[in-house]
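Peer 1: quick one: sequence and predicted model below, then my questions.
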Amino acid sequence: MNSGLLRSESEFSAGGGALPHYHETVLLHESVTAMQAGAGKVLVDGTLGGGGHTHMMLDKGATVFGVDRDPEAHAYAGQRLSAYGERFQPLVGNFADAHSLLAHKGIEQVDGVLVDLGVSSRQFDCDARGFSFRKEGPLDMRMGPSSPITAAHIVNTWDEVELARIFWEYGDERASRKIARYIVEQRQNVPYETTTQLAAGIEKLIPRGPKKIHPATKVFQALRIEVNDELGSLRRLLDSAKDILAPGGRLCVISFHSLEDRMVKRFLRHTSMPEIDRPEWPEPRPNPDYTFRQITRKPIKATQEEVARNPRSRSAVLRVGERI
C-alpha cells in the first residue's frame, strides 16, 4: 500500500507545483469500501473525473482503469496519479463502452465497476463548458468532444414537440410545452448561442416562484442529459455489467436524480430475483436475468458531515450489487 500518497484534490501537488482544486469527491469512503478495493483487485472507475475515487482505490493496492470522455479529466488525473505507475490505466471513452474498452486492453473481466453519474463540479463551474445558467458561456454542455451534438444544436433545430418531450421526461418541467413553444418562436429572430441568453428568456417567460429556484434549472438539466445521452449510457452499462464483472465483482452506482436512481434500483431488484412470476403463469419461473445479489437494500446517502462540507452531495445515493 501507499497510504502516505493519499491526499484530497485541494492538497494534491506534482512536480513542485500545486494543481488547482478539481472536484469534491462524493461518498468517497462509502463507495471505495463497497468496491472492496485491495491488493490484487482489478477495478474500473467509469467516471474518472479528478481521480478522487481512483486515488483511494489505488492507495489500497488495487489496479484501476480510469474511464472518462473528458480530456481535461485525463490530463488532471494523469498528473495526480502518476506516482502509482502502471497500476493506473487511463481509458478515453464513455463508461457505457467499458466492456469493449477493456477488451482492447486484453481484460475480460474485472472485480468491480464504479460510476459517479452526472456532471462534475469542475465541468459545471467552467464557463466555457456551458453547463450553468448562472455564468455566460456557449450553449455546449458536452462532457467530452465525442458527443455528436451540443445544447445549442438542440434548442435551435429540434421541433417544439421534441423539446417539450425532453423538458418533461428529463427535467420534470411542468411548463415544458410553454417553454418549448417560446424557444421555437424566439429562435426564428435570433438563434440561441449562450447560456445566459437562454436562461434569461425562460426567466422572463416564467418568473421565479417562492422557493427562488431559477426557472431554467430543469430545462438545463434536461438538455445536459440529452446532449450526453446520460440515461442511454447508464442503460448500456447496466446491460453489460454481467459480462464485465467476474463472480463476486461489485457494481457501485452513485446517482443524483430520480431518473438514474430508479433505473439502477429496478435493474438490481430484477437481476437479484431467482424467480419471476406473472398473473397468467401457473407458477413462478426461473429468472434468466438472475445475475446479481443486492448489497444495499436501501441506498447509501452522504453523512451530515459530508453534506455540510459539500452541499452538492445532498442528493447523492449509492446502490451496490454483487455479481453471483
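Peer 2: Yep, it's here.

Peer 1: CA atoms for contacts and neighbours, from now on please.
Peer 2: Will do.

Peer 1: just give me the neighbour total for His153.
Peer 2: For His153, the neighbour count with other Cα atoms under 10 Å is 16.

Peer 1: that one is in what secondary structure piece?
Peer 2: Element membership for His153 (DSSP states H and E) is helix 151-157.

Peer 1: now do Lys211
Peer 2: Using DSSP H and E, Lys211 maps to neither a helix nor a strand.

Peer 1: can you map out the helices along the stretch 151-300 of the chain?
Peer 2: For the stretch 151-300 of the chain, the helices defined by DSSP state H, counting those that start in this stretch cover 151-157, 160-171, 176-187, 195-205, 217-227, 230-244, 258-271.

Peer 1: please disregard the earlier target; I meant the stretch 1-150 of the chain.
Peer 2: 28-35, 52-59, 71-80, 98-104, 121-125.

Peer 1: deepest of the ones you listed, which one?
Peer 2: Highest mean neighbour count among the helices of the stretch 1-150 of the chain (mean count of other Cα atoms under 10 Å): helix 52-59, with a mean of 25.

Peer 1: so which elements touch it?
Peer 2: Helix 52-59 sits against helix 28-35, strand 63-68, with contacts defined as 3 or more Cα pairs under 8 Å, 6 or more residues apart in numbering; DSSP states H and E.

Peer 1: dropping in the other structure now:
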Amino acid sequence: MSDRKDPNNSGDDGSAPHIPVLLDRVCEAMAPKPGDVIVDGTFGAGGYTKAFLNAGATVVAVDRDPDAIANGQALVDAYDGRLKLVHGQFVDLDEHARSCGFEGVDGVVMDLGVSSMQLDQPERGFSFRGDGPLDMRMEQAGPSAADVVNTMPQKDLTRIIGLLGEEKRASAVSAAICRARDEKPFERTVELARVVEKVVGRNPKKPGIHPATRTFQALRIYVNGELHQAAGALAAAERILKPGGRLVVVTFHSLEDRIVKRFLADRTKTRGGGSRHMPEVEVPPATFEYIVKGNQDASDEEVAMNPRARSARLRAGLRLDTPARELDIFEAGVPHLAAYKGLGG
C-alpha cells in the first residue's frame, strides 16, 4: 500500500499519516498517461492510484483489507468509472484485471508490507504502541496472531521469529512466549510486547526501536503470508503485463526487497554463467529489462518530510515480448516454513 510506516518502527513517529512514499519516483518509473491501464496491487489509501488517475490512466486497484475498499468508494465516484476497486489478494492481480475486462495491462505497481492505516488503529492489533487485540489480519479473517502464539509449537515459533523477524534471540523469545501462554493465553498486543521486551531488552544504541519490533514483524508477515503473496504477485504481474508494460515495486524491509531483487535479476538475465573450464549455461529468454538498475531510495528531503520513507526501496522493470515463466517462490527467496500450511494464502 502506498501509505506506509517504517516496519522497523512499528509505533507512531509523529509524522503526518498516509503520505504516499516515493510518489514522484513511482510516477517517473511508471510514466502513466491517458489510455493506460494500471493495476495497483496494494491500494491502501489510494496515493499511487490517485496520481495515475490524475494522469488520465484507468486503474484496477486491489486490496485484501475490506476497510481500504470501503474507504476508496469516494475515489470511484470522483473519477467517472476509471477506477475499478477489487477486494482480493494481489497474488491474483492478473485474474482481477481480467475480471474487470483487461486481458493485458500497461503497468503494475505494488507497495509491499503493512499500511500506516492498519498500524495506526490499535483495534487491528498490528502495533504494540497502542494496546489492542492481538490480531494482525489484513483481511480480517482467518487465524490471528493470537492463534499463532497461543497454539504453535515452540520450534515453529522459533523458526518464524528467527527467519521472518530476523530476531537473534528467537529461541529465547519463543520459550518465554510458551511459558507465559501456559499461565494465560495471549489476547492483547501489550501482553506479548512485555514478554518479548523482558527477553530482548532495550538497545541503548537504538532507543527508538522497541525490543518487540522484530517479533511483531515476524508474526504479521506469517499471519498474512506476505512473502508468499509478494513472490506470487510478481509472477502474476509478469503474466498480465503487455510488452512494454511497467512493473514498479516499493519495499520496506530486506526480506521482501530480496525477493523483488532476485526476481528482476533472474528475469533480466540474458547470459548464463561460464568460464574457460565450463561452458556457458543456457538461460531462458529474459522477460524484463531494467527501468531502474538496482534500487532507488527516498531522498533526504522526502525522509525529512516523511520519516516513514527512510527504509523504502524502489525497483522497476519493463516487460519484454517473451512468454511468462513459472516461478519457484522458494528460489525467489521465500523461506521454507512447514508451519505456513493453512495461513495467509
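Peer 2: Happy to help now that I have it. Only a predicted model underlies this, so the values are computations on that prediction, with no experimental measurement involved.

Peer 1: and the helix holding His153 of the first structure, which stretch of the second structure?
Peer 2: Taken onto the second structure by TM-score structural alignment, helix 151-157 of the first structure occupies residues 145-151 there.

Peer 1: so which bits of the matching stretch are buried?
Peer 2: Ala145, Ala146, Asp147, Val148, Val149, Asn150 (16 or more other Cα atoms under 10 Å).

Peer 1: return the member of those residues nearest to Ala16 of the second structure.
Peer 2: Nearest to Ala16 of the second structure out of those is Ala145 (Cα to Cα; 27.6 Å).

Peer 1: re earlier: let me have the helices of the stretch 151-300 of the first structure in a markdown table, extended by distance to Lys301 of the first structure.
Peer 2: What follows is the helices of the stretch 151-300 of the first structure, written out as a markdown table (distance: least, Cα to Cα, whole Å):
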| stretch | distance to Lys301 of the first structure |
| --- | --- |
| helix 151-157 | 31 |
| helix 160-171 | 22 |
| helix 176-187 | 30 |
| helix 195-205 | 31 |
| helix 217-227 | 22 |
| helix 230-244 | 20 |
| helix 258-271 | 12 |
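
Peer 1: among the ones you listed, which comes closest to Arg129 of the first structure?
Peer 2: Closest to Arg129 of the first structure of the helices of the stretch 151-300 of the first structure is helix 195-205 (Cα to Cα; 9.8 Å).

Peer 1: what's the neighbour count on Val248 of the second structure?
Peer 2: By the criterion of other Cα under 10 Å, Val248 of the second structure has 24 neighbours.

Peer 1: got it, and the one 3 residues further on?
Peer 2: The local packing of Thr251 of the second structure (other Cα under 10 Å) involves 23 other residues.

Peer 1: that one: what's it in contact with?
Peer 2: Thr251 of the second structure makes contacts with Asp111, Leu112, Gly113, Asp257, Ala312, Arg313, Leu314, as judged by Cα atoms under 8 Å, 6 or more residues apart in numbering.

Peer 1: wait, which of those is closest to Ile177 of the second structure?
Peer 2: Among the contacts of Thr251 of the second structure, and counting by Cα to Cα, the member closest to Ile177 of the second structure is Gly113, at 24.6 Å.

Peer 1: the residue nearest the centre of the second structure: what's its closest spatial neighbour, skipping adjacent residues?
Peer 2: Among the residues of the second structure, the one closest to the centroid is Leu112, at 2.2 Å (Cα atoms, centre = their mean). When the adjacent residues along the chain are set aside, Leu112 of the second structure lies closest to Thr251, with 5.3 Å between them (Cα to Cα, 6 or more residues apart in numbering).

Peer 1: measure the alignment partner in the first structure of that neighbour to Ala216 of the first structure for me?
Peer 2: Per TM-score structural alignment, the equivalent position to Thr251 of the second structure in the first structure is Ser255. To Ala216 of the first structure, Ser255 of the first structure is 21 Å away according to Cα to Cα, to the nearest Å.

Peer 1: returning to that earlier point: residue contacts, the residue nearest to the centre of the second structure?
Peer 2: Here Leu112 of the second structure is in contact with Met1, Thr42, Ala230, Val249, Val250, Thr251, Phe252, Glu256 (Cα under 8 Å, 6+ apart).

Peer 1: save the helices of the stretch 1-150 of the first structure as JSON lines, and put in distance to Met273 of the first structure too.
Peer 2: JSON lines is the format used below for those (distance: least, Cα to Cα, whole Å):
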{"stretch": "helix 28-35", "distance to Met273 of the first structure": "21"}
{"stretch": "helix 52-59", "distance to Met273 of the first structure": "30"}
{"stretch": "helix 71-80", "distance to Met273 of the first structure": "38"}
{"stretch": "helix 98-104", "distance to Met273 of the first structure": "24"}
{"stretch": "helix 121-125", "distance to Met273 of the first structure": "37"}
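
Peer 1: out of those helices, nearest to Arg297 of the first structure?
Peer 2: With Cα to Cα as the measure, helix 28-35 is the member of the helices of the stretch 1-150 of the first structure nearest Arg297 of the first structure (13.3 Å).

Peer 1: map Ala73 of the first structure across to the second structure for me.
Peer 2: Per TM-score structural alignment, Ala73 of the first structure is aligned with Ala68.

Peer 1: nearest spatial neighbour of its match, chain-adjacent residues omitted?
Peer 2: Gly44 (5.6 Å).

Peer 1: and for Thr271 of the first structure?
Peer 2: Thr271 of the first structure sits nearest to Tyr290 (Cα to Cα, 6+ apart), 4.5 Å away.

Peer 1: do Arg87 of the first structure as well
Peer 2: Among residues not flanking Arg87 of the first structure along the chain, Thr63 sits closest, at 4.4 Å (Cα to Cα, 6+ apart).

Peer 1: over to Met263 of the first structure?
Peer 2: Excluding the flanking residues, the one nearest Met263 of the first structure by Cα to Cα, 6+ apart is Arg235, at 7.8 Å.

Peer 1: if anything else comes up later, I'll come back, but that's it for now.
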